[in-house]
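Participant: got a predicted model here, sequence first, then my questions.
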Amino acid sequence: MRDVEDPRPYRDLPMPEVVEGHSRAWLATEPARRQVARPRPSATVMLLREASAMLLREASAGPGVEVFVLRRAATMAFAPGMVAFPGGGVDPRDADQDVPWAGPSPLRWAELLGTGEDVARELVTAAAREVFEECGVLLAGPGPHEVVADVAGPSWRQERQALLDRTQSFGELLARRGLVLRTDLMALRAHWTTPVCEPRRYDTRFFAARMPRGQRADGETTEAERSSWSAPAEVLQHQQVGREILLPPTQVMLEQLREVQDLDAWLAGPVAVHPVRPWPVEHDGRLWMRCPVDAAGHGVPAAVVP
C-alpha cells in the first residue's frame, strides 16, 4: 500500500500481462483514432464472513474476515483467469419496478449511488441476482427482517438456471417464492470503470454483504474455474508471488478488506464513494493503471488523471 503521507491523488497499479497487448496498441494509436467502448453498467458483491478459527490459528492473526472469490475461466472474454468477486452486467429486467423490495428505497439508493432512481433499482437488483446466479447465495427473505435459510436444493438450482437462460427475471423468482429483496443486507463500497483502453468495459458498483446464516456459497458457475473462501491477505500474497492475477479494483478492495477487524462495524460505516477511472501509463519499462484513489483505496473526487 502507498504510504499514508504520500500526497499524490493516485496510485499506479500493475497492469496484468494478459491485457498489456491491446493496451499498448491503444496507447500507440493516434489519439484521434482511438476507439473507446461504452462501459456497460454492472454490479459485483463481496460476500464476507468472520475468519474461521483454523485460519486465525494458521495465520497467528487477530479477528478478520474471509471473502468469497472466483477465479474466472480462461475462456472468458473479460478478465480471463483472474480472481474476482461474484458479479456481472445489468439485465434490462433488473429495472422492473415490481421487484419485491425491503430495506433502503430505490430513492435512497439513488442518493448513495449518484444515479437516477431507475438506475439505482437495476444496479441493486443486478447485484443480488448475480450473487445468486454465480454462487447460490440469496439476499432475500419472506419478510423485511428475515433471510431464507437454505437455497441449496434441486428446485433452487432450477431457479438459478432459469435466471441464466433468461426464462425468468429476478423479480418473478422472488414474487413466486413469496420473498422480498433485502437491500439492507448490502453496503455500497466503491465505483470503478474499466479503463478506456479495454475493448470490453464495465461501469461497476462494488457492494459488500455478510454471508447469510444457513446458506452456502458454492461457486457453481460456468464463468469460473475455481472458487473459495479466502483471507484477503492470502490472495494479495498469491498475487505478489505470481500465483494469482488481480485487476486494480480487486486488489484495492482486498487491501481494504485486509484491514477489517469488526465486520458489522465496517459494513455499517459510511463511505464516500467517488468514481475511479484508471488510465494506462507507461514507466519503468512496463505498463501501469493510474488509479485516482487515496492511501486507503477510496476514490478521490475530481482527481487529475493521468
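Facilitator: That came through, no problem.
Participant: could you use CA atoms for every contact and neighbour count after this?
Facilitator: Noted.
Participant: so what touches the helix or strand hosting residue 226?
Facilitator: Taking DSSP states H and E as the definition, one finds residue 226 inside strand 224-230. For strand 224-230, the external contacting residues (CA atoms under 8 Å, 6 or more residues apart in numbering) are 66, 67, 68, 69, 70, 71, 72, 73, 74, 218, 219.
Participant: and if we set it to 6 Å?
Facilitator: Where contact means CA atoms under 6 Å, 6 or more residues apart in numbering, the residues beyond strand 224-230 that reach it are 66, 67, 68, 69, 70, 71, 72, 73, 219.
Participant: before we move on, what about stretch 240-259?
Facilitator: Contacts made with stretch 240-259 from outside it, assessed by CA under 6 Å, 6+ apart, are listed as 82, 83, 232, 233, 238, 239, 297.
Participant: second structure follows, compare the two:
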Amino acid sequence: MNDVSQNNDAPRLDAITGKPMPKPIPASTLVIFRDQRGVAAPELLMVERSAKMAFAAGAAVFPGGRVDQPDFDYARALGHGDIEEYGARIAAIRESIEETGIAVGVDGDLNAKRVLEAREALHDGTVISDICNQFDWQLELDKLVPFTRWCPPFAEKRVFDTRFYLISHDDHDAEATVDETENYNLFWGSAATVLGRAEAGEVKIIFPTKRNLERLAQFGSFDDAAAHARQHPVVMVSPTIEKRDDGAHLCIPEGIGYPITSEPMDAVQRGFKK
C-alpha cells in the first residue's frame, strides 16, 4: 500500500481568507478502467452530477461519495488495522454500486439481477456489510490501487478529504446505468476524450478531475496506470494560490505524477456553486 503523508493535527487555513477551515468530511472515489482490445487508451467510467447537487453540480466526475460510519465499522469487523484507509475502500466500492450499478472489487455471484438487488438495497438504507453477508460476497479491497488524495484549500459549504483509487473492470457485458438521483448521466471514455469534450464545452469538469484526467491520459492500459501509481506514494494534494505576472494561478505540487500543475484562477471550475 502507498504511504499517505499527512499531518492530521496541523491546522488548515483557507487559501484566500486565512481563516480556519472546517474539519473535512472523509470521502472516496473509484476510477474504473475498462481496457479496450486494439485501442491505445483504456476507457474510464464517468458520471454526470445532477445540477441540484451542492458539490460538483452538473460536472462529470468519477463515481464516489462520502465514507459513512458503517463503512468504517465493516473495515473494523473485517480485521483491518487502518480503519480510515479500508473504510474508504469499502465506501468506494459501495458508492460505485449505488451510482453506476457496476460491482468491482467484489468476489461472488455478480449476475445483473443480483447486483441490481444490491443497489436497490443500498438505496433503501441497507448497509454494505449486511448485503455482503446476505449475498455471500467478499470485498477484494486489496485490488483497489491508491492513486491520490485531495482536500481543497477553500472553506466551502462542505470540505471533502477524498481518497482516489484505481481498479480494472474486466466484465464488458456488465451494463452501467445511471441512478437518477445524484447523477443524471454516465458514460465511458478515455481520459483524453473526456478532456477533449470538456475543452469543447460538452461536459464540465472541476479542477481536481481535470488534473487527474491529465495524469491518467499518460497511460495506455490499467496496468501502466497502476504501476505509475505504485511508483508515486500518495500525498495529500491541497492546491495553493500563486500570484504570477499574468494573474493568480491555482497550483499543485510538482513531482507527484501530474503533468500539468497549475491553471489560471479565472479558468478554474471549483466544486461548489457560488
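Facilitator: That came in fine, so what should we check first? Quick caveat, the model's predicted, so the values are computed rather than measured.
Participant: quick check: TM-score for this pair?
Facilitator: Taking TM-score structural alignment, normalised by the length of the second structure as the basis, the two superposed chains have a TM-score of 0.78; 244 aligned residues with a CA RMSD of 2.9 Å.
Participant: sitting in strands, which of the contacts of strand 224-230 of the first structure do you find?
Facilitator: With DSSP state E as the criterion, strands contain 66, 67, 68, 69, 70, 71, 72 from among the contacts of strand 224-230 of the first structure.
Participant: in the second structure, which residues correspond to the strand holding residue 226 of the first structure?
Facilitator: Strand 224-230 of the first structure corresponds to residues 183-189 in the second structure, going by TM-score structural alignment.
Participant: helices along the stretch 151-300 of the first structure, start to end?
Facilitator: Using DSSP state H, counting those that start in this stretch, the helices found in the stretch 151-300 of the first structure span residues 154-164, 170-177, 232-240, 248-258, 263-268.
Participant: any buried residues in the shortest one, and which?
Facilitator: Buried positions in helix 263-268 of the first structure, judged by neighbour count with 16 or more other CA atoms under 10 Å: 263, 267.
Participant: which other residues reach it?
Facilitator: With CA under 6 Å, 6+ apart as the criterion, helix 263-268 of the first structure contacts nothing outside itself.
Participant: what is the mean deviation of it from its aligned residues in the second structure?
Facilitator: Taken over the aligned residues, the distance from helix 263-268 of the first structure to the second structure averages 3.1 Å (mean CA distance after the TM-score superposition for the first structure).
Participant: from the chain's centre, how far out does that helix sit?
Facilitator: A distance of 17 Å separates the C-alpha centroid of helix 263-268 of the first structure from that of its chain, computed with CA atoms, centre = their mean, to the nearest Å.
Participant: and for the second one?
Facilitator: When distances are taken as CA atoms, centre = their mean, helix 170-177 of the first structure is centred 24 Å away from the chain's centroid.
Participant: could you do stretch 127-142 of the first structure as well?
Facilitator: How far stretch 127-142 of the first structure lies from its chain's middle: 14 Å, per CA atoms, centre = their mean.
Participant: now do the buried residues in that stretch.
Facilitator: Neighbour-count burial for stretch 127-142 of the first structure, with 16+ other CA under 10 Å as criterion, is recorded at 127-141.
Participant: if you drop the residues flanking it in sequence, what lies closest to the counterpart of residue 87 of the first structure in the second structure?
Facilitator: Across the two structures, residue 87 of the first structure finds its equivalent in residue 64 of the second structure, going by TM-score structural alignment. If the residues on either side of it in the chain are set aside, residue 64 of the second structure comes closest to residue 29, at 4.1 Å by CA to CA, 6 or more residues apart in numbering.
Participant: how about the one you found, secondary structure?
Facilitator: For residue 29 of the second structure, the reduced secondary structure class is strand; criterion used: DSSP: H, G, I helix; E, B strand; the rest coil.
Participant: counterpart of it in the first structure?
Facilitator: Residue pairing (TM-score structural alignment): residue 29 of the second structure is matched to residue 44 of the first structure.
Participant: now residue 153 of the second structure
Facilitator: Residue mapping for residue 153 of the second structure onto the first structure gives residue 195, with TM-score structural alignment as the criterion.
Participant: how close does the nearest residue to its match once chain neighbours are set aside sit to residue 193 of the first structure?
Facilitator: What sits nearest to residue 195 of the first structure in space, not counting adjacent residues and going by CA to CA, 6+ apart, is residue 278, at 5.2 Å. Taken as CA to CA, to the nearest Å, the spacing of residue 278 of the first structure relative to residue 193 of the first structure amounts to 7 Å.
Participant: so which of the two has more stuff around it?
Facilitator: Neighbour totals were compared for residue 278 of the first structure and residue 193, and residue 278 leads with 26 against 19 (other CA atoms under 10 Å).
Participant: what residue lies at the spatial centre of the first structure?
Facilitator: residue 44 (3.0 Å; CA atoms, centre = their mean).
Participant: would you list every one of the strands in the stretch 101-250 of the first structure?
Facilitator: 101-102, 140-141, 180-182, 186-193, 202-210, 224-230 (DSSP state E, counting those that start in this stretch).
Participant: how about the fourth one: buried residues?
Facilitator: Along strand 186-193 of the first structure, these residues count as buried under the neighbour rule (16+ other CA under 10 Å): 186, 187, 188, 189, 190, 191, 192, 193.
Participant: report the two of the buried residues of stretch 127-142 of the first structure separated the most.
Facilitator: Using CA to CA, these span at most 18.7 Å, a distance reached by 134 and 141.
Participant: and the nearest residue to residue 94 of the first structure once chain neighbours are set aside, how far is that from residue 177 of the first structure?
Facilitator: Counting by CA to CA, 6+ apart, residue 122 is the residue found nearest to residue 94 of the first structure once chain neighbours are left out, at 4.5 Å. When distances are taken as CA to CA, residue 122 of the first structure and residue 177 of the first structure turn out to be 20 Å apart.
Participant: show me the contacts for residue 176 of the second structure.
Facilitator: Listed by CA under 6 Å, 6+ apart, the contact set of residue 176 of the second structure reads 100, 101, 102.
Participant: including distance to residue 169 of the first structure, could the strands of the stretch 101-250 of the first structure go into TSV?
Facilitator: As requested, the strands of the stretch 101-250 of the first structure are exported to TSV (distance: least, CA to CA, whole Å):
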stretch	distance to residue 169 of the first structure
strand 101-102	14
strand 140-141	15
strand 180-182	13
strand 186-193	20
strand 202-210	21
strand 224-230	22
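Participant: re the thing from before, who are the contact partners of the residue nearest to residue 64 of the second structure?
Facilitator: When contacts are counted by CA under 6 Å, 6+ apart, residue 29 of the second structure is found next to 63, 64, 92, 164.
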